[in-house]
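Student: No letters, just coordinates:
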């Protein structure tokens, strides 16, 4: 993985400041462990943007604490989470 490229993307897009910490932790748990992601968090994730989302996931995988994780699986889960959130945000909400 291109560490410098991820860092450059994260810096140039202010990725670390676009989402509040509670949402970052919720998305992280959904991707790196198991868990669901709330509609509000999905909204925050979509605002963050796909490029920032993937760069942050890839940077996390570069951390030695996560060296034992299957990177392909984590990347796939992050894309699945992104796609699910995008579909949720794009779909019209039922009118009350």
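Tutor: Ah, there it is. All figures in this text were calculated on a predicted structure; none of them were measured in a lab.

Student: Going by C-alpha atoms from here, please, whenever you check contacts or count neighbours.
Tutor: OK.

Student: need the contact list for the residue sitting nearest the centre point of the chain.
Tutor: The C-alpha lying nearest the average C-alpha coordinate of the chain belongs to residue 53 (CA atoms, centre = their mean; 4.1 Å). Residues in contact with residue 53 (CA atoms under 8 Å, 6 or more residues apart in numbering) are 15, 45.

Student: so which strand or helix has it?
Tutor: When elements are assigned from DSSP states H and E, residue 53 belongs to helix 50-62.

Student: Okay, buried residues for that helix please.
Tutor: 50, 52, 53, 54, 55, 56, 57, 58, 59, 61 (16 or more other CA atoms under 10 Å).

Student: Just send those back as TSV, with distance to residue 5 too.
Tutor: Supplementary listing: the buried residues of helix 50-62 in TSV, determined by distance: CA to CA, whole Å:
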residue	distance to residue 5
50	15
52	11
53	14
54	12
55	8
56	11
57	13
58	10
59	10
61	14
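
Student: Second structure follows, compare the two:
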């Protein structure tokens, strides 16, 4: 479980990761309960009061399908993001997306040496998803994923 939590540590905080892994097989589309941190996990101090609550609100807007998929696309460079999840990411908004990413990067499980590479991949994913979203809005047909 710890390894899968680390694999799912974007678009997400420890709070989000616990929700994704615990509720991955439930039939509802969005998270009904706020995520909770795994036993024994300590979150770093908030950059400002309410930061984690804001990140949770942002995470609650992602479906259980797309949250982990977006995360893998950013944190594991070779994983593709479907057009559907790209549209969901862009609809989430850059501000919410950056908040989730910032919360994730503050986790001690994310090595400092990898943060620069993660930020590079994040910028690439965001740009590609904006293009996909714009193309789909204008009726262009695309392959199913990036």
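Tutor: It's in. Note that this is a predicted model, so its numbers are computed, not measured.

Student: just to revisit the earlier point, the residue nearest to the centre of structure 1 -> structure 2?
Tutor: Under the alignment (TM-score structural alignment), residue 53 of structure 1 pairs with residue 97 in structure 2.

Student: Can you get me a residue count around residue 47 of structure 1?
Tutor: Neighbourhood size, residue 47 of structure 1 [other CA atoms under 10 Å]: 14.

Student: mean distance, the one helix or strand it maps to to its aligned residues in structure 2?
Tutor: Per DSSP H and E, residue 47 of structure 1 falls inside helix 39-48. Mean deviation of helix 39-48 of structure 1 relative to structure 2 after superposition (mean CA distance after the TM-score superposition for structure 1): 0.6 Å.

Student: buried residues in that helix?
Tutor: Applying a neighbour-count criterion of 16+ other CA under 10 Å, the buried positions in helix 39-48 of structure 1 are 41, 42, 43, 44, 45, 46, 48.

Student: If we only consider those residues, which is nearest to residue 74 of structure 1?
Tutor: When the buried residues of helix 39-48 of structure 1 are ranked by distance to residue 74 of structure 1 (CA to CA), residue 45 comes first, at 16.4 Å.

Student: Now do the contacts for the closest one.
Tutor: Contact partners of residue 45 of structure 1, counting by CA under 8 Å, 6+ apart, are 19, 23, 27, 53, 82, 85.

Student: Keep only those of these that are in helices.
Tutor: In this view, the contacts of residue 45 of structure 1 that belong to helices under DSSP state H are 23, 27, 53, 82, 85.

Student: tell me the contacts of the aligned partner of the first one in structure 2?
Tutor: Counting by TM-score structural alignment, residue 23 of structure 1 corresponds to residue 66 in structure 2. Contacts of residue 66 of structure 2 were listed using CA under 8 Å, 6+ apart, and they are 85, 88.

Student: Okay, residue 66 of structure 2 and residue 107 of structure 2: tell me how far apart.
Tutor: 21 Å (CA to CA, to the nearest Å).

Student: do residue 132 of structure 2 as well
Tutor: 30 Å.

Student: All set now, cheers.
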